[in-house]
Each structure stands twice: as C-alpha cells, then as structure tokens.
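Asker: I would like the atomic coordinates for the input below:
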Amino acid sequence: MRLDEAAKTIDEKKVYRVEGFSCANCAGKFENNVKKIPGVHDAKVNFGASKISVYGKPSIEELERAGAFEDLKVAPEKRRQQTIEEVEKGKKDEKVPFHKKHSTLLTSILFLVFGYLSLFVNGEENIVTILLFLASMLIGGLSLFKVGFQNLLRFEFDMRTLMTVAVIGGAIIGEWAEVSVVVILFAISEAMERFSMDRARQSIRSLMDIAPNEALVRRNGKEIMVHVDDIAVGDIMIVKPGQKIAMDGVVVNGYSAVNQAAITGESVPVAKTINNDVFAGTLNEEGLLEVRITKLIEDTTISKIIHLVEEAQGERAPAQAFVDKFAKYYTPIIMVIAALVAVIPPLFFEGSWETWVYQGLAVLVVGCPCALVISTPIAIVSAIGNAAKKGVLVKGGVHLEEMGNLKAIAFDKTGTLTKGVPVVTDYNLLDNQMEEKALLSIITALEYRSQHPLASAIMKKAEGENISYSAVIVEGFSSITGRGIKGTVNGTTYYIGSPKLFKEISVTDFDPDIEEKVRTLQNQGKTAMIIGTEQSVLAVMAVADEVRETSKDVIRKLHQLGIEKTVMLTGDNKGTADAIGGFVEVSDIQAELMPQDKLDYIKQLRSEHGFVAMVGDGVNDAPALAASTVGIAMGGAGTDTAMETADVVLMGDDLRKLPFAVRLSRKALNIIKANIGFAIAIKFIALLLVIPGWLTLWIAILSDMGATLLVALNGLRLMRVKE
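Answerer: From the prediction side, this is the model:
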C-alpha cells in the first residue's frame, strides 16, 4: 500500500458544504488548493452537490483560504439540518429583488451605457470616455481580475487567466469599449452558469424540504411537539390526517391511506395499518396513525436518498472524466495558439501588429472552456435529480451513462417479474360428497400445522372467504417427506400431496384424468396438489407466485426502446419458468439455476452484449448483480441492503420505473454527447474565423456565452423528462 493510501485509511473522511462556486473550473481549482494544505492527503469536490470530501484535518480557516480566490464559504456538513437551512436560504434568495442581487453587474452596465454616450459625444480618445469604460471594466470584472492575476503569478491557466490576459491586451491596444462589453458578457455568462447549476441542485435539495422538522410525540402520557433531532428510536409519534410523517417507523395503532409519492414515486396512496412501515416525508391522508420510531433522523429513508443522490453527483461519469482531462491540456494549447496568431503574421507575413494582436486576444476569449466544462455535470445533476423525484435512485453519473448503453437486461423471477407472494389460483372439487367450504376448512387446518412455504397462500384464501379453521381438531398429523401431509379429522384421514403420494396409498378412483389435470396446472407455472382420503380423490388445488400485472408491458416497452435481449433467470423448474417467461414475453428463459449458474450466465451475456443489467431484489443473487454492468434493485424504500449494494434502485418496488430509467439515461447520454460536441464545434468554427481575420472580441465572447447558455438549457431539459 502506498503512503498516501495508508494515510487515507487512517484519516477519517470529513465532508464540508461549500457556498459560492460559480463554475466547474473554479471547483477544480479549489480541490487542487485543498490538496496542497499541509496534513491533507486527498480531497474531492462534488460540484453538483456543492460539497468537498477531505482526508485529513484542515481547519475551516485553511479551507476558506484555499477558496479565497472566489470568496468561498465552508461549513461542516450536518446532513439534514444543513440541507434544510440551504433550502430556506434558497427560498429567501429567490425573494431578493433582481436589482439588489445583481447590483454590481447593473452598475457596470450603467457605466458602459454612459461610456457609449460619451463616445458619441466626445469621441473614442476622450479621457472621460476612457474612464467610464475603465470603471465599467473594473466594477464588472473585479473578481475575474483578482483570480486572473493570481493565476498569472502562479503560472496557472484556466478560463479566468485567458480572460484577464485578453482584457489587459485589449486595454493596451486601446479597445476600451469592446473590452468593457467582453467583461460584462463574461459576468453574465458566469451568472447564467451559476443559475443553471443552482436550478439543477435545487431539484435535489427540495427533496429534504418535504419532511417536517417537528413531530407530535407521546412521552410519559403527554403529547408534546419534539424536534426531529431529539426524537429517539422507540418513541411513539402521532400523525393526524393531512399531516406529513416526520420519521421512519412502524404503525402500532390506526388505519390510513398514505401518499408515498415523495419516496417511491407511487401516484396512488398506499393503505397502512398495524405492523406496516411508514417513511419520513410521506403524507397521511385519512386516519390517525400512531407510529413507533425505528430510525434516527440521519438514518431515515429520505435522508439516505438525499445523501446517496448527492454522492452520486460527485461520481465522475466517463464523459466527464474525458472533459476534465481534455480541459487540462486545452487551456495551455489555446494560449500557445493565441500567441502564434498574434506573432507569426506580423513577423513573417508583414501583417499589422495591432490587427493580429487583436486576433490573438480574440482567440484567448473564444478559447474559454466554460461551455465544455459545464456540459456534463449539469446534465448528470438534472437527470439524477429528476430520477430521484420519480422514485428511481441512480447512484452515480457512471451508472447513468452505462444504463444508457444497455443492450441486454436479465430479471430474477421471484419478486421481480412476479409478486413473490404465493396465492391460490385454482380450487376444483372433484367429489360432491363434501361441501367446498367445509373441505377448505379441513385443508387449511392441516396446512396450518405444516411448514410448507405454500401453506400461507391457503390460509390467506380461507381468511379471505371468512372460513374458520382454528377450531378444527386434527389428530395424528404428520408430514410425509417429499410427498405431502396427512391428518385425521372427525375420524377420517385426509391426505394432501403429489400424484406420487396417491399412487402409493392406492386410492381407488385415482385415474389418468386427474394426473392430466395436475400436469396442465404445472405447465401453467403452478404448484398443483391433490386432496383426498384413502378411498377417493376429493379436490385439486393449485398455488402460484402471481405474475405482476405490469411485467408484460414493461418487457414490451424495453424491447421498443431497443433492448436486444431480455432474460428471465430462476431456480424454479422448467415448466413453471416456461409458463411465466412465455406470458411476460422475455427473449430467453433460464430455469433450474443455482446462484453460481446465474453468475456464469450474466458473464456470458456481458461477453455477447457488452452492457448488461441485472434486476433483482438487492438481497438475493448478489453475485449476479455485482457481475452485471448495472445492478438494479427492486423495492429500495426501507431496504438498506438494496440501497447500499445496487447501482440503481427502483424505490417503489415498481417495475414500470425501469423503462423510464432506461429512457432518461439514454436521453442524458445523448445530451452529454451533443453538449460536448457542440461546445467543441463552436470553438473550432470561431477559431476558423481567424484565417480571414474576421474574428472579433464580440464574436468570441458571444460564441462562448451562447454555447454556455445552450449547453445549460439543453442539460436542464432532463429535469422535464416524464415517465
């Protein structure tokens, strides 16, 4: 292990909130400055969430000195309260009048207007005209020049260095008016970039705003309002109709419908009664609920969603890694090109120094990589924020991009394509000697005593039809290993089991028709059982894990989106697998698989298709989920394992979110590619104008500003993608 890695393992990671980022370039510079602080072994800025993670023990003063070039404010992260305060601050900022919020920029524009009036009245060389333009430049570009000069002294090259050199050069050759306009347009461009990222970030922060800060808690026989930070596990919280639930917990009294849209994306309220889980941030619509608190505020599902989504914004996607690497070499190259443009024509081709120095300065301005640097993060933050609001948790830009490239998707059967809860699907009485309900009562009494996994389905059916079975006296109950069960009721011995069992006890009326009936049910993907006595067969019953109503439609939509292959993986027998797989219309069915077999099949799929997703419950099939390109877990709400292990989590246990997630990812991937391509192309086209000598400072800054604006607006479109 290297020394810096060893130090990182010793030092605890500390996370700080950062206020004041104006651009991704500045975030990168802040990260590098923090890494240079003595005692800091590593640092990573999360531009999307305005946070920095630091390995080491720097003071707040040291961190703020590292960010002094942009007057950054740093504070330790207090996950929930900090975010709530930011939301409140954001609301206050929105109410600040426009003229107060942008007073510096407006003052600069005012001096520019007076400068042009003086230019028309007094002429370009007049001292009043020059002073007015100079005042406009200094007021509008003070923060720009401050950082630019520092960069020049340290030989650090970023877009502010380029702009500072261009402005100094423009002033030297007497282009006061144009330089003033360039400074103002650059300030407007930065303001738009900041506004765009704030809009994207707000979509995440608004999630935390949905949970109340206080809850009504019963303590020592009294009902009191308690701040969520002071609520303990085991407290009883009282939630009245129309109130939002403040904490995660379990209902101990009451019945109500709860709107869980904020957590799971479900549009229809969910019925909640005793022993049901409820989540912070959801809305109690009807009845009074008493809830026993099961998690502290920092461990609630909504807090984890916020934390994981913010962490996801900091994960650099492949496209962003490319942009970061490209930008590192891009700025110095632009400075060299600008110098060559300014020097070569006058030295070797008798060009005018004034003309070509001007062209060189324009190259510096057009070279500002604002649009390129913001092209990827704004798209990723917008997409991840939109997905979180719809109940899809994407844990990083890399997973967002990979999901956009998916060619094949494998599904675990139980609990994914099916509901994972067995139900009685068929109950056919074959002998008229007994009444249907009376026989069901005996069957349920016998199954109640068995340990068979399907017994719960039979008990549920009896309870649903109000058939009593607990009072039925069963004597001599026993399990017949691998074949069924038996027990005596009112002197008659009843058997429940497979055809093999009834052949063994030689039931007289057991004929091929009954075997064929059982075979037909099994071919439909059901578990069939025969009920009878030693003298006759009384009934045939079938139990099955029901297919989700949405599964077939989801598979169809995925094929329409261009997914080449959909596969169902299951440990079930081939008959059951074929029946369910055929119904939902997956491309391929793999049955009777052990966990190792599923892992091997996922590896095979990856070798054939490259980008492969595995959809499961996040607990079982962990090796297969890990081996896939993107592991997608069902039902993450309240399930810590799913939220921690999967790359993408469908919070509401709703498979219909999957086509939306794939579509959003593909759109994000297309927008990222388009943004990068457009940002580079607009620079290239502007640079070509140097050849005929048509490039001006106006065109240069407008091309940069226009590209930044279009890239930002294009990225923000991802916030509007609907299910």
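Asker: alpha carbons only for contacts and neighbour counts from here, please
Answerer: Fine.
Asker: and the helix or strand containing residue 171, what does it pack onto?
Answerer: For residue 171, the host element (DSSP states H and E) is helix 159-172. When contacts are defined as 3 or more CA pairs under 8 Å, 6 or more residues apart in numbering; DSSP states H and E, helix 159-172 packs onto helix 127-154, helix 176-208, helix 318-349, helix 353-366.
Asker: I have a second one here; can you model it like the first so I can compare?
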Amino acid sequence: MAQETYYVKGMSCTSCAKTFENNVKDIESVEDAHVNFGASKITVQGDASIQQLEQAGAFESLSVSKQYEKHSPRRLNTLKSNWHIVASSIFLLIGIYLLVQLGEEHPVTTSAFLASIAVGGYQLLSTGVRHLLRLRFDMKTLMTIAVIGAAIIGEWVEGAVVVILFAISEALERFSIDRARSSIQSLMELAPDTARVRRNNELMELNVSNIQVGDTVIIKPGEKIPVDGMVTKGESTINQAAITGESVPVFKAENEEVFAGTLNEEGYLEVNVQKLAEDSTLAKIIHLVEEAQNEKAPAQQFIDRFAAYYTPLIMVVALGVATVPPVFFGLSFETWVYQGLAVLVVGCPCALVISTPVAIVTAIGSAARNGVLIKGGAYLEALGQVKTIAFDKTGTITQGKPVVQSYQLFDESISPEYFFEKAYTLEALSQHPLAKAITEYANEHVGHGPLSDVTDFQSITGRGVTGEIDRSQFKIGSPSMFDLNSEQQTAVNEARQSGHTVIIMSENERVLGLVSIADAIRPMAQNMIAKLNKLNINRTVLLTGDHEVTAKSISHQVGIKQYLSQLLPKDKQVKVKELQEQHGQIAMVGDGVNDAPALATANVGIAMGGAGTDTALETADIALMGDDLSKLPYTMKLSRKALNIIKQNIVFALTTKALALLLVIPGWLTLWIAILADMGATLLVTLNALRLLKLKD
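Answerer: Sure thing, here's the model as predicted:
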C-alpha cells in the first residue's frame, strides 16, 4: 500500500488527534493511519484525498496539506476564526436580558439561549453525539452530555456559558500548542525555498527540491544556504547557530562543508551540492525531532494508561452523583442531576492527558533550536534522572589531535630555528600523527628554512625515524632510541608526568632536545565539568585507551573525579555496564564512532558533533550538533526542568480535579466552576510547559 505524510493545522489536544486518527482509519480506502501530535502530521497508508482527510477532521476544522506551509507570525486566533464565540456570547447576553424582561420560561428567552448553545457548540455537540453513538468517551463526549443534560433540566444559562467557555478554552489551547510547536516550525522555515543554480554553464532559479547532487549553487552575502555541500569558490563566515547552536560564526573556505539553513554573512560562495534537499542535515534533524516529539516518555505512557480507566470512572461517578442521592435518600432529583453534570465537566481528562506531551514537545523543540538533538521523550526523562556521566577522552574531552605543548633544548649552541628545521625535514617524510604535530608547530611558530635533502631515510616502526642531512646523522623519535643522561631523563619524566608524549632528536648521537606532545584539552572542558558539579552530578568518569599517567593528568586538569585507563572500545562497554551496576543510570558522552558500543549500552548515549557525522545521529540518544561540550550542562538543566514540569503538571491537574469534585459533597459544584476548573487546569499546565522555551544555553 502507498504511504503518504500530510501536515495538519488545528490539532490542539491529544484526544482530538486520536479521534482524527480513528476517523481517517474509518475511510474505506485507508489501510492504516498514524497521527504525530507533536509534529502535527499524519501518515496514511492507503489511498485518501486531502478532501477526505479534511472531512475526517471537520469536527475540529482541521486543514490538511501535502507540503509544509510557512506561517505568518503567530498570534492568538483571529476574530474571523472565532466568530462562533462572539456570536454565541451575543446570543447569551440577549438571553440574559430577555430572562430579566420576559422570565425564564418564555419561548423567546429559551430560543436565545438555545441559539447561543447551537452557534457556540455546533462542532462540540455534533462530534460529541457522534462519539456517544459509537461509545467513544472523550472530552467532547463528556461535555456534550453535560450541555444536553443542562438543557433538559432547564439550566439554559449555564449550558450556554459552558459552551462559550469551552470554545474559548479550545482557542487558547490551540494557540498555546502552536507556541509549543514553534521551535520545530522555525527549523522548517530555515532553508530557502529556491536557489540560484549553475547547471551546464547556465544560471537558473530552481526550487530546492529540484536541485541535484553535483549542481553548483550560488550564495550571495546575507543569503541562507539552501543545501548541504562543499565550498568550491570563495570564502566567508557562516552563522551555523540554527544547526549546531554555535554562537560565533565559523569561517569557511574552499573544500570545507556547509549546511542547509545556515547564513552566509559576508562573502560570495559557490557550493557543490553533496546531498539532495530531503537528505540534508537540516532535513534529518527535522525528521528526527518530529519523531522524537511523538516518542512517549514513561510518564506519558503511564498517563495514557491511567486516562483509559479514568474517563469511564468519571462517567460512573457522575452517574452515581446524579442518581444515588435522589433514589436512595429522597433528595432533589434536579439538584443532583445538575451536580452529576458538573462532575462530568470537571472530570474531563484534557489537562491530565496534555500535561506530559506539551512539555516534551516544547523541550525537544527548544533543544533542537539550541543545537541539541534529543531523540525521544524517554531519553529526555532518563537524562533528568542521571547522576553519573562517563566521558570518552579522545575527541570528546580532548580535540582528538596531537599538538606540540612545549619543547626544551639540551644543547645551548643550537637555536630553535635550527632544531625545528631539521625536525621538520625528517618528519615531513613520515605519516605518523606525532610527526604531523611537529611539522605543523614548526610551520606556525618557529618557521624553517629551505628543506635539505635527506639520504638514508629509515622508519623504525613504533620508535621513530633516522636519516642523513648535510652529512650529519639525525634521529627523532621515542626516548627509548637514545642514551639519556640524568638531566635529560628527568626532563622526560616530568613531561610524562604531565600526560605528554615525548619526542627526542639527536645529531650524530648528540641529544639536541625534546618536544612534548599531547592531545590538546578542549578549552571549554573544565568549565563544563564545573557546571555539571553545580548541577549535583555526583560522579564524572573518564574512559580512555591511554596509559594511567595521561588519564590521571587530564582528569586532574579538567576536574573529572574518576578515570579508567588503557581501555579498548569493547572494554569501555564493559566498564559502562559496571558503572550502571554500581551507580544506577548513567550517561555516556563520546564522538559517536568508535564509542558506539558504549553509547548504546549507557542509559543515555550522547554523541559529539552530530552535524558532521551520520553515525552520531544514528547511534546516540542525544546528539550535540556542534563540537561544543558547553551544551551538555544546558541539556542536563533542560531535561531536569522538563521532568519537574511534567511532575508539577500531573500533580496540579489531578489536584484541581480532586478539589473541584470535593465541592459535590456540600452541593457547591456548579457547571460554571466545573468548566472554569477544567479550562484553567488545561491552560495552566500548557503555560507551565511553555516556560521551557525561556531556558537558554
């Protein structure tokens, strides 16, 4: 069966989304359907037209489109879309005036209230009656029974007020949910719709969906980059904040990668297209965020199970309130039927059901806008409970690249320029990463003269290289290749105590000096660990394949409390399991490539640099899109705040319902109080969740 995905406008509650999904499934030509409430999308398996889908969503005036439509700035729903609320309110005021003038029983008075209920509650009542006939008990079913019951017992004013307040509640709720979805919608609006493309020496304006791999795209200063690609001409600073969360623009030149949705700030660029628009990093982020927002956290799964029993229970309680006092205790039938109807209204599960998903949608969308991809509510919730974080060393705490830290000359007769000129000449012939560190340092800091010819060059595996330069025999490599005196050996030991790898060079067996090389620690690593400590992360652990001296040194410099050294990738996985047994839930931070087994084993796997690697996006539960460790404390704060808000919302929703229901005992519960309690609870849990939008990196 064919499968199509459509964007839906107007879904404001999870129960309405479920109703829409069921209605679509009822279409004869549809095999299956699945609504993603967070992303406001529906995936349909089978054959259905947009008209059929909109008919299925007519109960909430849903509109359906194949392509995402960019929105104008969000504002509270306009007068045009809420005319029924205004008209219903006018009829209510007329009815109240006639009530005073003509009396409650006059047909004209009743007609005014009936018009108010019909105009304001047409969609509510038509949907509720249809669900009642199908024995589907949701929020609108309960409201419909309450309004019809109020009309039957002659409570016209309160029936009309319930309809109007419910309509206002839905309008405000729809606005609030749109705000919660605003983060992902802003991502979808990042990339331009069209681009200038040079194809076959011809310049043309194309829709981004028609751009092919291998095309050349022209980007002028101030324009957004439409596709992922490689710069082939020009250079510029690129604002990548939308993708990686980096606050500082990044300089890009030829043969460097750029991403769709980023902003070209000042230079002219020509970019060779590497990926189709639907395969770009931005497209992958949007897809993963949409899926993540629909992924239910354990708290939401509990609420869904609870609501399945809660709604029928409310129906039974309302029936009991309406019948038991008049039947068994001879009390007023009209009074207690009214109380039963109020119980139905106040018992609506809307606030409870929406309390968790609105927080998850907001948190995941907000994180994505700040360069952090959280792949589901379960991971968001799990991270908030983590007290132990394990870090890979290479490429995570360190930059993953050997860099010269210092050097020391043992022969005063030679200059640094002479030392590094000979070192450069030899190491330029080697492919070893340490050799590259020396040649780069010589280029950047000391300089070197014209390269001399090297004869009798020899590479000694695992130790170093030798060769003859200007009739002198030079050796450069591990200290084990040389006979060192006590002073030289002390210098080597001191460098090693700092976690550095030592390289020594000699000329004709005369030791000239040493170079200390280390994988440079990321500048933000120490600050990141300090912030985690303030967040009461009780234990931080460094996992590395390096020897103990290096692991100890780096842990001490950064502030990590524990280190485990000389670990192979498979050993890291074992250590993660041991840490779980000792300390409970743990998070693992790595580069997403050789750390994949450990990342998968941890309760929450966090990958660095997701924007550049598909592996990180696929293997990790959370991806820091930029190579920025400072995003980790922000993500921890966001997850904990989201977890607290979910708990607050659940407690608040249940407490509000319980307090309102207690008013039944003295007979004080009215339809007015019931609808205000339900509406207030729904709006407050939504607004509480929207506080997550204010949390900044």
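Asker: returning to what we had before: would TSV of the helices and strands packed on helix 159-172 of the first structure with distance to residue 306 of the first structure and mean neighbour count be doable?
Answerer: TSV is the format used below for these (distance: least, CA to CA, whole Å; neighbours: other CA atoms under 10 Å):
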stretch	distance to residue 306 of the first structure	mean neighbour count
helix 127-154	33	19
helix 176-208	7	21
helix 318-349	22	16
helix 353-366	38	25
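Asker: Which of those helices sits closest to residue 432 of the first structure?
Answerer: Closest approach to residue 432 of the first structure among those (CA to CA): helix 176-208, 60.5 Å.
Asker: re earlier: once aligned to the second structure, how far is the helix holding residue 171 of the first structure on average?
Answerer: Following the fit onto the second structure, the mean deviation recorded for helix 159-172 of the first structure is 0.8 Å by mean CA distance after the TM-score superposition for the first structure.
Asker: mind checking how far that helix is from the chain centre?
Answerer: With CA atoms, centre = their mean, to the nearest Å as the basis, helix 159-172 of the first structure stands 40 Å off its chain's centre.
Asker: List the buried residues for the helix or strand where residue 648 of the second structure lies?
Answerer: Using DSSP H and E, the element containing residue 648 of the second structure is helix 631-662. In terms of neighbour count (16 or more other CA atoms under 10 Å), helix 631-662 of the second structure has its buried residues at 631-643, 645-646, 648-650, 652-653, 656-657, 660-661.
Asker: for that helix, packing partners?
Answerer: Using 3+ CA pairs under 8 Å, 6+ apart: helix 631-662 of the second structure touches helix 333-346, helix 350-354, helix 357-369, helix 377-383, helix 525-534, helix 671-690.
Asker: quick one: the longest one aligns where in the first structure?
Answerer: In other words, helix 671-690 of the second structure. Aligning helix 671-690 of the second structure against the first structure (TM-score structural alignment) gives residues 697-716.
Asker: now the fourth one
Answerer: Helix 377-383 of the second structure falls opposite residues 397-403 of the first structure when the two are matched by TM-score structural alignment.
Asker: what's the mean deviation for the matching stretch versus the second structure?
Answerer: Looks like 1.0 Å for stretch 397-403 of the first structure (mean CA distance after the TM-score superposition for the first structure).
Asker: ok, now how distant is the residue sitting furthest away from the middle of the second structure from residue 452 of the second structure?
Answerer: Most distant residue from the mean C-alpha position of the second structure: residue 471, 62.7 Å away (CA atoms, centre = their mean). As defined by CA to CA, to the nearest Å, residue 471 of the second structure lies at a distance of 11 Å from residue 452 of the second structure.
Asker: ditto for residue 278 of the second structure
Answerer: Counting by CA to CA - residue 278 of the second structure and residue 452 of the second structure are separated by 52 Å.
Asker: ok, back up a step: mean neighbour count, the helices and strands packed on helix 631-662 of the second structure: which tops it?
Answerer: helix 357-369 (a mean of 28; mean count of other CA atoms under 10 Å).
Asker: so what secondary structure elements neighbour that one?
Answerer: Checked by 3+ CA pairs under 8 Å, 6+ apart, helix 357-369 of the second structure has helix 156-180, helix 182-188, helix 281-294, strand 372-374, helix 377-383, helix 631-662, helix 671-690 packed alongside it.
Asker: out of the ones you listed, nearest to residue 582 of the second structure?
Answerer: It is, among those and with distance given as CA to CA, helix 377-383, at 17.2 Å.
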